[in-house]
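Participant: Pasted the sequence and its predicted model underneath.
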Amino acid sequence: MGGTEASMTADSPTPDTATPDSAPVEPSPALVQLAAAHGIATEYWSFFGDRVHVPAPTLRAVLQAMHVETATDDDISATLAEVEDAPWRRVLPPSFVSRPGARALPVHVPDGHDVRLVVALEDGSWRDLPVPDQAPVAREVDGATRWRVEVPLPTTLPVGWHTVHAFLTPFGGGDATESAQAGLVITPERMPDPPTRPGRHRGWGLMAQLYSVRSRASWGMGDFADLADLAAIAGAEGADFLLVNPIHAAEITSPIEASPYRPASRRFLAPLYVRPEDIREVAYLTPTERALVEAARTPVAAMDLDPARIDRDAVWAAKRVALDAIFAVPLSPARVAERDAFAAREGQPLDDFALWCALEEHYEGSARPDEAWDIASPLISDLRERLAGRVRFHVWLQWICDQQVESAQAAAKASGMAIGVMHDLAVGVHPLGSDAWSLRPMYAQGMAVGAPPDMYNQQGQTWNQPPWLPGALAESGYAPLRDMIRTLLRHAGALRIDHVIGLFRLWWIPEGLSPAAGTYVRYDHEAMIGVLMLEAQRASAVLIGEDLGNVEPWVRDYLADRGILGTSVLWFEREGDGFRPPEEYRRSLLATVNTHDLPPTAGYLADEHVALRARLGLLTRPVEEELADADAERAAMLTLLRSRGLIGEAPSEREVIEALSVLITASPSQLVGVALVDAVGERRTQNQPGTDTEYPNWQIPLAGPEGEVVLLDDLATLPRFTSLVSAVDARV
């Protein structure tokens, strides 16, 4: 583990320190105990079945990111004592999340006092929380005795966001004084089954990369208007949902991050997807202003017919010209009221996000001073006033995004969809983005989220996204998580959570180290999942967790018990040398043939997953061996399809693709997903894991089997599309 200790500091040598480039060192028992107390894995089982002991430098780095001092043995001992005493010093925990009656609230009372607990319910009413008559547990803290009592939560407490207040009264009389209050979140026990159309026991839907789906009215990439039209087309074919890539906010200056899974903010939306002509104030532009908008659109609209690549920077440059012109049009009183109501609802976080956008423009092309990275600095306070006009612009722009997404969901429901738009939640955020800036105390500095080594990525993966601090989330009452989910589900019927295991544990990688040098950090999954479910229930939305890969088996059972669907990809459902019969899939599942990290099925059948990795130098074995394995895998799948009468002896590529989608309808899975790329015969993959600049990830426009552009305007009459979706619709 060369270089591990280079980023560490110590006041004096300890038994578990190492010098740069030395071998991994075993942590001391005290360091192991301290790490475990903070939810840090000190050992784990690898993908390959090996028991891995996490070395001391990694544990120290992760603890340091949690603001835990470990420089010397004395520090560790003192911190261990603090970890044990800290909960006892607080009458109430910082926040408490529970299902109705499932957990007891820990209350710590100073000696010589009685405690009364009162819950302020979300509806404004108050309710006493009875303190049981039980023998409490005592502990000496800071030279005084404190008592711990476990207070059961009544099953009659309603689901919602409440506050519990603690009042202490001295023995022998005296006035009661409020000593503490804490957020009390009561969450649903279980999510209901996904809604379906009348007469059906389950639903199916289309899966698409929105930016890739263009129409003749697009500005060079798919947008919110295209989202509405694609939903309407899919709904007319019998689909119940439309799953799209994350539409989180990205940069608003060049270069714009192509990956939708590395956003600037997960709460706010990407104005890159706005259709300028659909903004009401366009009707009031002068002829000169209209000409300006059209002149901005013309060059990027010509890109709609280019099958090669999506150019986000060119698209945004054109749209920004148009949006600036539209923003200058005065709003009517009714529109002012709508915008102001939106801004008031979103509050300070929206203002901070808009300020970040304004700062991006202000410092475009130049280095940002260190002080500008601190949202509480005098410089930022000054710039908040100086850039107020641009802040208003970006607040307005988020309002426009919200309205256009609302229209898309309305179109989806009007088409007959039972669910509608299904958003995708990225696992993290860009380290220099808005969330990481405005919510800096919530994130672990010097850490990146990733994945340990597995058979597909033998060195592991670094996603270059800072992880949330578990303790900071609890201190905030999980408000950032709540607000993020609430925004995403405001105009949606479902949410897919990418890498859902991240709500249970995340792989933290210390800055400067390889992915293999990281370790797992656990989160309070009962709280995280509970908050997620509470907001989903309020939005009448379905939850799907992407639980592929190295996931602890109990996690899948837990999610199923809570009514959260898992994810299945046909090509990963292996059994021996063949494939698991779809009848054996889980019921609580979104079943699909492929995923955006694989080539479309046409490309997969043509060994594009091997050829592409060979071209990029990503293979770890000779290409002949990879092709032999691919041939055996394909032969096993074709045998399975023939055994069910889904294909003949010499099927065409189109027939095989259609048969694969029909095959998964034999599963008991509650939802079935059909990839749009499969329905049009696209061969190119959207994302090749393990690459950055080597391949145009997330930039591939929708095209057919011969590379010809497929436009949204022609989709409903495309024989290949209608044949596949009709075959699926007839079997769900």
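Facilitator: Yep, it's here.

Participant: CA only for contacts and neighbour counts going forward, please
Facilitator: Fine.

Participant: Can you verify Gln404 is assigned to a helix?
Facilitator: Yes: under DSSP: H, G, I helix; E, B strand; the rest coil, Gln404 falls within a helix.

Participant: how near is the closest residue in space to it that isn't next to it in sequence to Asn245?
Facilitator: Among residues not flanking Gln404 along the chain, Phe224 sits closest, at 6.1 Å (CA to CA, 6 or more residues apart in numbering). In this view, Phe224 and Asn245 are 12 Å apart by CA to CA, to the nearest Å.

Participant: The two: which has the busier surroundings?
Facilitator: Higher neighbour count among Phe224 and Asn245: Phe224, with 26 against 21, using other CA atoms under 10 Å.

Participant: alright, now check it against this:
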Amino acid sequence: MGLARLAELHGVATTYAPSPATEVHVDDATVVAVLAALGVDASTPAAIASATGAAEREAAARLLPPTVVWWAGEPPPAWSARLPAGTVLGVDLEDGGQARLRADAGTLGLAAAEDGPPLGVHRLRAEAPGGRTAEATLIVAPPRAPQPPGRCHGFLVQLYSLLSSRSWGMGDLGDLAETASWAGRTLGAGFVQINPVHAAVPTVPSDPSPYRPSSRRFPDPVHLRVEAVPEYAYVTGPDRGRLDALGERAAALRAAVLHEDAHIDRDAVWALKREALEIVLAVPLGPGRRAEYCDYLASQGRALDDHATWYALAEVHGPDWHAWPEGLRDPRSAETAAARGELLDRVEFHSRAAFLTDQQLGAASHAAAEAGMAVGIVHDLAVGVHPDGADTWAQQGVFADSISVGAPPDAFNSLGQDWGLPPWRPDALAATGYAAYRGLLRGLLRHAGALRMDHVMGLFRLWWIPRDAEGGDPTRGTYVRYDAEAMLAVLVLEAHRAGAPVVGEDLGTVEPGVREALARRGILGTSVLWFERHWDKDGQPPLDPAEWRPGCVATATTHDLPSTAARLTGEHVALRHRLGLLSRPLAEEQAEDRAEVSAWLRDLAVLGLLPDRALGHGADDEEDEIGAVHRFLLATPAAMVGVWLPDTVGDRRPQNLPGTSDEYPNWRLPLADAAGRPVTLEELAASPRLLRLMEVVEPHLPARTPPPPARPA
């Protein structure tokens, strides 16, 4: 009971329920290790008693928690009702102003709920009768995040996979701007959703996954279109010849991917771009460009300085800061300050690279707006960062050391999952007013039409896995709870400031009440066709279109799932068989897959979404079936309908096949047609198959068949 009480005081679970009828008890050693990562000693009964007593005394004496939330326009928050009557509150507003309130039976002396402090992140000071005082960060947020300005459709794509005739071996931000302009102007698309473009760990070979970055705060310059850098045009003399030679090597790299069945080689792309940038960045900035760059440096402050310093140090000492000389492991040490001065040219290079990437992100956002997109570019926020990268070095105080996040064992994965990402400490976030989280969101939202949050359930709790020299065991983890109200308030406030809707990836096992809490704050969910079923009914029949939730992005698939063509043809089963990933005989897996797909096709036919000729399951029917799938999505009330861009040309290959590493080229495949032939952006824009599908999706095209709201009775 003592350990359980101590764990409860710190938000650490001692039991969890993988299903409604099952409760699993967490091993005591796991709880002790997780508490240790939170700075709590629970190694002995005496230590547990001491830590419990200290935590309970602190809670009893606390006038205010470190961070409190106030939802604008709503009744005074619950924390105010716990203040002694007569407590005087002073608010130092973020704009430099001040406000005063008085606690009286939870009313805070307000004539109306709207009379509260303005939106923002303020400093709250409390003085209770008797002389007790406290200070806290006060987050005042609007009640809901911005919503899309009307129902719209758009594309989902992994940016690196979208090569054009101008990109250097992988899709870049120039391709993104072109895609947004084409899709918005020609197809009426309201958004383009891409993978995270966070800065990667500079290892060779690098990890191609965009979901395990070095930093989520700054973008990766590997996405730059080098020729679009203004100074590129002013390179002259021998350097111009060197640039031209690099362009020829880039063309060969691109040709290998498009015509020789090579995989996207991020390391080779960056090697060329880095060499080109060394040349281009030697061109002096004009007065206006210099002023613009200085403004950017000032706006990013210490965060950018730390980021660029880490990359400069990594060039000398390697990308694992834990192995650096001891003095350099601390970003605030005298040794680091001296090294920063010695490496000033490299710090400048990485700062300039971040500036240029930020500019091209802005150009892509501008292209989307100019094309009339209702939402624009939807950026993706990965759930965490690499344990050895720039963010963990710069923000050591808010990350839990020797802990990795993942997922517990469930019906789909009996071994659980270890994502290799260190979590934020909830106590440190609260103590610092969520400064790191606020800075992250503000940086990502600079040029985002909307923001997608990977594993949005992590705002509520995360599965913590203690690690040792041998790694961690996902089955021996536990949940650690975060202050979801504060996490949501920061998210909604920053989204409001940016005018950007937020989409939460809430697939898989979701704790009861989470989707409802997200919906209340205007966070859209993610609904994937194959998962939207009556899971509590016999046979688990699909939901009718009208039964789908309106507050979601409706899609047929994602980057972690088979493409729609692969699903309909059974190619995804054949792929897993070739890679030895099936847990049952091939014939058994194929029979079950065919039965599921047939049931879906019958359902689409009953709804009148599938022409009769498509029921023969012949090769000529594939386009009709994919069209029917998207008619179904359009028949739902979803706020946004996402089309997986590879589906428009019949691509069979998933971008990521969970459960594989070297067996499959995850995150390295160019967008391809049904035969596996890579398709350039230019070919995509002229694809008859794409245009036929978009006649189904785009409501303004005359060939679109309006879908019915629900199946006949």
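Facilitator: On my side now, so go ahead. Values in this document were obtained by computation on a predicted structure and should not be read as measured data.

Participant: TM-score of the superposition?
Facilitator: Overlay of the two chains. TM-score (TM-score structural alignment, normalised by the length of structure 2): 0.91; 676 aligned residues with a CA RMSD of 2.3 Å.

Participant: corresponding residue for the residue nearest to Gln404 of structure 1 in structure 2?
Facilitator: Under the alignment (TM-score structural alignment), Phe224 of structure 1 pairs with Leu173 of structure 2.

Participant: cool, Thr58 of structure 1 as well?
Facilitator: Per TM-score structural alignment, Thr58 of structure 1 is aligned with Thr30.

Participant: ok, now which ones touch that match?
Facilitator: Thr30 of structure 2 sits next to 465-466, 476-478 when contact means CA atoms under 8 Å, 6 or more residues apart in numbering.

Participant: Equivalent analysis for Asn245 of structure 1, please.
Facilitator: Taking CA under 8 Å, 6+ apart as the test, what Asn245 of structure 1 contacts is 208-210, 260, 423-424.

Participant: and what of Tyr437 of structure 2?
Facilitator: 429, 490 are the contacts of Tyr437 of structure 2 under CA under 8 Å, 6+ apart.

Participant: and with 10 Å instead?
Facilitator: Contacts of Tyr437 of structure 2 were listed using CA atoms under 10 Å, 6 or more residues apart in numbering, and they are 217, 398, 424, 429, 443, 487, 490-491.

Participant: just Leu258 of structure 2 next, same as before
Facilitator: The contact partners of Leu258 of structure 2, by CA under 10 Å, 6+ apart, come to 163-165, 169, 252, 264, 670-672, 677-680.

Participant: Could you do Tyr234 of structure 2 as well?
Facilitator: Tyr234 of structure 2 touches 240, 280, 283-284, counting by CA under 10 Å, 6+ apart.

Participant: which position in structure 1 aligns with it?
Facilitator: Using TM-score structural alignment, the partner of Tyr234 of structure 2 in structure 1 is Tyr284.

Participant: What segments of the stretch 351-500 of structure 2 are strands?
Facilitator: 376-381, 403-407, 417-421, 450-453, 461-468, 471-472, 478-481 (DSSP state E, counting those that start in this stretch).

Participant: ok, and for the last one, which residues are buried?
Facilitator: Buried residues in strand 478-481 of structure 2, defined by neighbour count with 16 or more other CA atoms under 10 Å: 478-481.

Participant: Let's check: the centremost residue of structure 2 is which one?
Facilitator: In structure 2, the C-alpha nearest the mean C-alpha coordinate belongs to Leu381, at 2.2 Å (CA atoms, centre = their mean).

Participant: Verify the stated contact: that residue with Gly458.
Facilitator: No: between Leu381 of structure 2 and Gly458 there is no contact under CA atoms under 10 Å: 11.9 Å.

Participant: Let me know how buried the alignment partner in structure 2 of Val677 of structure 1 is, in neighbour terms.
Facilitator: Under the alignment by TM-score structural alignment, Val677 of structure 1 pairs with Pro646 in structure 2. Close neighbours of Pro646 of structure 2, defined as other CA under 10 Å, add up to 30.

Participant: Check for me that Pro646 of structure 2 belongs to a helix.
Facilitator: Yes: applying three-state DSSP, one finds Pro646 of structure 2 inside a helix.

Participant: and the nearest residue to it once chain neighbours are set aside, what does it touch?
Facilitator: Spatial nearest neighbour of Pro646 of structure 2, chain neighbours left out: Leu671 (6.0 Å); criterion: CA to CA, 6+ apart. Contacts for Leu671 of structure 2 were tallied using CA under 10 Å, 6+ apart; they are 157-163, 171, 258, 645-647, 649-655, 677-681, 684.

Participant: Quick check: the gap between Leu671 of structure 2 and Ala271 of structure 2.
Facilitator: From Leu671 of structure 2 to Ala271 of structure 2 the distance is 23 Å (CA to CA).

Participant: Also Ser687 of structure 2?
Facilitator: With distances taken as CA to CA, Ser687 of structure 2 is found 33 Å from Ala271 of structure 2.

Participant: Repeat that for Thr392 of structure 2.
Facilitator: Applying CA to CA to Thr392 of structure 2 and Ala271 of structure 2 gives a distance of 25 Å.

Participant: Which of those two has more residues huddled nearby?
Facilitator: The neighbour comparison of Thr392 of structure 2 against Ala271 (other CA under 10 Å) goes to Thr392, with 22 against 13.

Participant: so that one makes contact with Val385?
Facilitator: Yes: using CA under 10 Å, Thr392 of structure 2 is in contact with Val385, at 7.7 Å.
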